[in-house]
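Novice: sequence unavailable; structure follows:
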C-alpha cells in the first residue's frame, strides 16, 4: 500500500478526489504522534493539515467528523492572529456553509477578511470574498455579495489563473438579480473550468448552472448539465453536492440514475475510511476512537462494506480495496 502524506492529501483535494484526500489525511493523521497534537507550539503546524482535512470531510457530508477534528485539535474556537491560520479559517467557514450553518460561515469569512485587511493582503487566496458572497446570498444579502464578488474578480484577473477567476465569476453570478446574468456568469465559469483538473469546482458550477437553466424553463439543457454534475460529484465522493444535483434533477422532471448498489463505487467515504482502517488490522474499538464514532457505527459500516464488496469478512478487505486502487495485496 502506498505511503500517504499531507502533501498527497492536498493534491487529491485540489483536483476533487475527496476519497483519496480523506484517506491520505487520515493516514497522515498520525498528526498527534508526529507533531505532538495538543501543544501550543504544534498548533500552527497542524492547522493546515486539519483545515484541509475538515473541508474534505465536510464536502463528503461527514460533518460530525469535521467538527471532531477541529475540536480535538483545539481549533474550533478563536484562532491566533497568524497568517498560517488563514487557510484553516477559510476551511472552517466553508464547512459551516456546506452544513448550512450560514451565520457561523459568515462570521468566519468576515474574520478572515478583517485579517487580510489588517495585513494588507491583496490576493484571491484563500478566496474569502467570493466565499463570503455565496454565504451572503444564502441570507438574501445580494448587494454586499455583488460588491465582494466584483472586488475578488478584479484581483483574480491580476492573479490570472482560471480557477480563481471562475470562483469569482461564480459568486458574482449567484449574487445577480437578473437570471440572464446568473446564467452568463456561470456559463463563463464552467467554460474556464472545463479543461482543468478541478473536478469538484466544475461539478459545482455545472450543478448551479443546471439549476439556473431549470428555473427559466430550459429543462433539456438543465438535465444534461445536472446529470454530468451528479456523475462528477459521485466520482469525487462529494455527497453534499450529489444530493443537491439529485434534488435539482428531480425538480427538472428527470429520474436520476440510482447509485451503484455494489462494488467500490457504492462505498460512501465513511464506509471506505472504516474499511481501510479495518483492512490495516485496526480493531473496531480502535477505529471508533480514531474516527470519533461509536462502535455501532463502525459495525454498521463494515457490514455494509462486506455486502457491497462481496467479501465474507474483515480478512478479505485489504485485498478487495487494493484491487480497486491497483495496488498489490500487502504481504501477511
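Specialist: Thanks, I have it. Because the structure is a prediction, the values reported are computed rather than measured.
Novice: going forward, measure contacts and count neighbours with C-alpha atoms only.
Specialist: OK.
Novice: and residue 248, how far from residue 202?
Specialist: For residue 248, the distance to residue 202 equals 16 Å [Cα to Cα, to the nearest Å].
Novice: just residue 303 next, same as before
Specialist: For residue 303, the distance to residue 202 (Cα to Cα) stands at 34 Å.
Novice: for residue 138, same thing?
Specialist: Distance, residue 138 to residue 202, by Cα to Cα: 20 Å.
Novice: show me which of these two is the more surrounded one.
Specialist: Residue environment comparison for residue 138 versus residue 202 gives the larger neighbour count to residue 202, 27 against 17, counting by other Cα atoms under 10 Å.
Novice: my read: that one touches residue 187, true?
Specialist: No: in this structure residue 202 lies outside contact range of residue 187 using Cα atoms under 8 Å: 10.8 Å.
Novice: pretty sure residue 136 contacts residue 146?
Specialist: No: checked against Cα under 8 Å, the pair residue 136 and residue 146 is beyond contact range at 9.5 Å.
Novice: between the two, who's got more neighbours?
Specialist: The neighbour comparison of residue 136 against residue 146 (other Cα under 10 Å) goes to residue 146, with 25 against 22.
Novice: would you mind measuring from that one to residue 161?
Specialist: With distances taken as Cα to Cα, residue 146 is found 21 Å from residue 161.
Novice: likewise residue 34?
Specialist: Shown here: residue 34 relative to residue 161, a distance of 35 Å by Cα to Cα.
Novice: cool, residue 9 as well?
Specialist: Taken as Cα to Cα, the spacing of residue 9 relative to residue 161 amounts to 22 Å.
Novice: look at the two and report which has more neighbours.
Specialist: Set side by side, residue 9 and residue 161 show unequal neighbour counts under other Cα under 10 Å, the larger going to residue 9 at 26 against 11.
Novice: quick one: what helix or strand has the more buried one in it?
Specialist: Take DSSP states H and E as the rule and residue 9 turns out to sit in helix 6-14.
Novice: now that helix: buried residues?
Specialist: 6, 8, 9, 10, 12, 13, 14 (16 or more other Cα atoms under 10 Å).
Novice: what is it packed up against?
Specialist: Helix 6-14 makes packing contacts with helix 18-28, helix 43-59 when contacts are defined by 3 or more Cα pairs under 8 Å, 6 or more residues apart in numbering; DSSP states H and E.
Novice: what sits up against that helix?
Specialist: By Cα atoms under 8 Å, 6 or more residues apart in numbering, the surrounding residues in contact with helix 6-14 are 18, 20, 21, 22, 23, 24, 25, 28, 49, 52, 56, 198.
Novice: use this one as the comparison:
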C-alpha cells in the first residue's frame, strides 16, 4: 500500500486525503482474492455475499451465502482484522471477486439478494440497485420497490433510472408512468405532457383519469399546451367527487387536494373570479401545494395581502423539497412587502431545484423582479440571466432580464431582448414588456404612445382577472400621463379606481403608489410627500425613487427650487445606491436644472450608499451588536441569508468584519 502511494506521488496532507483513501480501498480489494485462497470456502462465500448485498448485516449475509449466522460473524471479524472489509466499496469488491463470473450467474445473485432484502423488510433504496442489475423488473413487487426507491432517494438522476427500469417492464402501469412524468416534468415538460396525454387516452377508471388529468394540469406553468387539460380535469374532478363524495379521507383526501391545486395550476395566470372551495388545513404536502396556489391566486386578484401571505407561509412550512408552486408562494410574500422572508424562501426553493429546468428558471425570474424592485440590480441581472440560460424558448425570462437591464441603465441591450411575439407566461411577461416599452416611449418624449401602452397593459391584466396593484403598476403612469395631457377626468378615474384596489390589497407599497397617483393628478405636493414617506418605509426602492423624482418635479413646477433640489438629491442618492444608473443620471440632470450641484458618486468602498436595503438593515443590526441568529429571527430569514448579506456588506464597505461596521456602515458626507 505504501509503495502504491509513493508511486502515485501523494503527499501526507489534507489535499491528498481523498486520493489516499481511494488508493487504500483499491489495494485492500486487490489483496482480497489471494487472502481468500488461503481460507476455507465459506470465507469466499461470505465475501461474495458482502459484495452482492452491499452491506455487512450478518442475518442477510447468512441467507445469501448459505452459511450459519454465527460463522458469518466469525468471517466478518477475520476480514476486518485483516483490514480487508472496512473502507472497501461494495462495487470494488464486486469487480474484484466476480471478474470471471458469467453475467447471468451474477444476475441470479442480485435477484436472490433483492428477494432476501425485500423479505427482511429492508428499505427500498437498499433493494433497488439489485433490481437494476436484472434485465427486467418483471414482478409487481419489483416495480413497486423501484417506485418507492425513486421517491426515497435524494439523487434525482438515480430516481429517473429506477422509474425507467420499472416502466420498461410495464409501460401501461399508471402509477409508474405518473411518477416518471413527475420526475422529468421540470427538465422535460413537453415529453411528460406527451406521455400523460397518451396514458389518458388509455385510462379506463375514474381514479386513473383524475390522476392523469391532475398531472397534466400541473404541467401548465411549464408548457402552455398543458393548460388544455383544464376542461378534462374539470370533468375528471366531477367524476371523482361523485365516487369519493365531497369530503374524502385518507389517501383520497390527498388526491382531491392535489387535483384542486392542479385546477389552479392549469389557469395559474388567470385567477378564478370566485374561489368557493374550502381552504385546506395544510396538514399534508398536497394541501400545502394547494395553499401555495391559493395564495398566488389571491395575490393576483388583489384580495388581501394579509390573507395571501398567511397562506403562503403555511405553504412554505413544507419540510421536504420545494417546487415551482413554492416559488409562487414566496413571490406572494414579496408582494406583501415581506422581502427578507421572500429572499429566504427563494433560497430554499433553489437549494433543491437543480441547476436547470422550469423551477430554477421561474424562481430566478421571480427573485430578479423582487431584487430589482428592492434595490439590488446587479443581483437581479444575474438571476435573470441564469433564468434565460436555465430553459430554452421562455420569452418571459428575456423580458425579466430586459427589465433588470433597463433599471441598470442598459436601455439599448434591454430593447434588443424584448420579443415581438406573445409571451408564454402572460401574467408576468406581457404586462412587463408593455410597461418597459411605455417607459422607453416616455423617455423619448412620446407621451401619447406611453399612455397607449400603459392602458393596453391595464386592459390585458383586466382580461386575465389580475387586479393586484403591484404586478405591473401601469395605473400610476396612466393617471400621471392623463393629467399631463390635460384629461383630469380620466386621470382621476384611474387614480380613484386603484386607490380602492390598493386599499383592498393593503400593503404599504400599494397604498404609497395610490397616494403618489392621487398627488400627481391633483398636483398636491403634500399628498406626494406622504406617498414618499410611506414608500420609504417599504422595500419598494424603485417606486420610492420615482416618487421622490415626481415630487421634485412637482415642486420645481411650483418654483420651489430648494424643495425640488432636496428630493432630486434624495432620488439621485437612492438610485445610485440601488444601481438604477439610468434613473440616477436623469435625476442628476434635473438636480442641475433646479440649481443644485451633483455630489461625486461613491466608488463602492466608501459607505452605505452602495448597500441594498436588506444589506443596510442587516448591517445596522450587526453594528448594534446582534448575532447572526438574532438578526435572522428578527428579519424572519435564514442564518445563511444573514451570513451572505454580511459578506457582501464587508466587501462593499471594504471592512474586515462586523467590529468595523459601527463606524464604516454609515454613509459618508
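Specialist: Yep, that arrived. If you're wondering where the values come from, they're calculated on a predicted model, not measured in any experiment.
Novice: re earlier: the helices and strands packed on helix 6-14 of the first structure: which one's closest to residue 209 of the first structure?
Specialist: Of all these, it is helix 43-59 that lies closest to residue 209 of the first structure, at 19.1 Å by Cα to Cα.
Novice: tell me the angle of the closest one relative to helix 6-14?
Specialist: Using axes from the mean of the first three to the mean of the last three Cα atoms, to 10 degrees, the interaxial angle of helix 43-59 of the first structure with respect to helix 6-14 works out to 30 degrees.
Novice: for helix 43-59 of the first structure, packing partners?
Specialist: Taking 3+ Cα pairs under 8 Å, 6+ apart as contact, the helices and strands that helix 43-59 of the first structure lies on are helix 6-14, helix 18-28, helix 31-35, helix 63-72, helix 86-98, helix 239-251.
Novice: and if we set it to 7 Å?
Specialist: Using 3 or more Cα pairs under 7 Å, 6 or more residues apart in numbering; DSSP states H and E as the contact criterion, the neighbours of helix 43-59 of the first structure among helices and strands are helix 18-28, helix 63-72, helix 86-98.
Novice: residues in the first structure aligned with stretch 22-37 of the second structure?
Specialist: Using TM-score structural alignment, stretch 22-37 of the second structure lines up with nothing in the first structure.
Novice: okay, buried residues for that stretch please.
Specialist: Along stretch 22-37 of the second structure, the positions that meet the burial threshold by neighbour count (16+ other Cα under 10 Å) are 23, 24, 25, 26, 27, 28, 29, 30, 32, 36.
Novice: gap between the second one and residue 564 of the second structure?
Specialist: Going from residue 24 of the second structure to residue 564 of the second structure by Cα to Cα gives 75 Å.
Novice: same question, the fifth one
Specialist: In this structure, residue 27 of the second structure and residue 564 of the second structure are 79 Å apart, going by Cα to Cα.
Novice: repeat for the third one
Specialist: Between residue 25 of the second structure and residue 564 of the second structure the computed distance is 75 Å (Cα to Cα).
Novice: where does stretch 287-305 of the first structure end up in the second structure?
Specialist: Residues of the second structure aligning with stretch 287-305 of the first structure are absent, taking TM-score structural alignment as the criterion.
Novice: likewise stretch 61-68 of the first structure?
Specialist: Counting by TM-score structural alignment, stretch 61-68 of the first structure falls onto residues 409-416 of the second structure.
Novice: distance check, residue 72 of the first structure against residue 30 of the first structure.
Specialist: Taken as Cα to Cα, the spacing of residue 72 of the first structure relative to residue 30 of the first structure amounts to 13 Å.
Novice: cool, residue 104 of the first structure as well?
Specialist: Applying Cα to Cα, one obtains 29 Å for the distance of residue 104 of the first structure from residue 30 of the first structure.
Novice: the two: which has the busier surroundings?
Specialist: Neighbour comparison, residue 104 of the first structure and residue 30: the larger count goes to residue 104, with 17 against 14 (by other Cα under 10 Å).
Novice: burial measure for the residue lying closest to that one once chain neighbours are set aside, as a count.
Specialist: Closest residue to residue 104 of the first structure apart from its sequence neighbours, by Cα to Cα, 6 or more residues apart in numbering: residue 96 at 6.3 Å. Applying other Cα under 10 Å, we find 23 other residues in the vicinity of residue 96 of the first structure.
Novice: what residues are up against the spatially most central residue of the first structure?
Specialist: Nearest to the mean C-alpha position of the first structure, counting by Cα atoms, centre = their mean, stands residue 59 at 3.0 Å. Residues in contact with residue 59 of the first structure (Cα atoms under 7 Å, 6 or more residues apart in numbering) are 98, 238, 239, 240.
Novice: among the residues you listed, name the buried ones.
Specialist: Buried subset of those (neighbour count, 16+ other Cα under 10 Å): 98, 238, 239, 240.
Novice: any idea which element the equivalent of residue 549 of the second structure over in the first structure lies in?
Specialist: Alignment note: residue 549 of the second structure maps to residue 207 in the first structure; criterion TM-score structural alignment. Using DSSP H and E, residue 207 of the first structure maps to helix 199-215.
Novice: mean shift between the helix or strand just after that helix and the second structure?
Specialist: Past helix 199-215 of the first structure, heading to the C-terminal end, the next element that is a helix or strand (DSSP H and E) is helix 219-236. In the superposition with the second structure, the average deviation recorded for helix 219-236 of the first structure is 1.8 Å (mean Cα distance after the TM-score superposition for the first structure).
Novice: what angle do helix 219-236 of the first structure and helix 18-28 make?
Specialist: Helix 219-236 of the first structure and helix 18-28 are oriented at 20 degrees to each other (the same axes, to 10 degrees).
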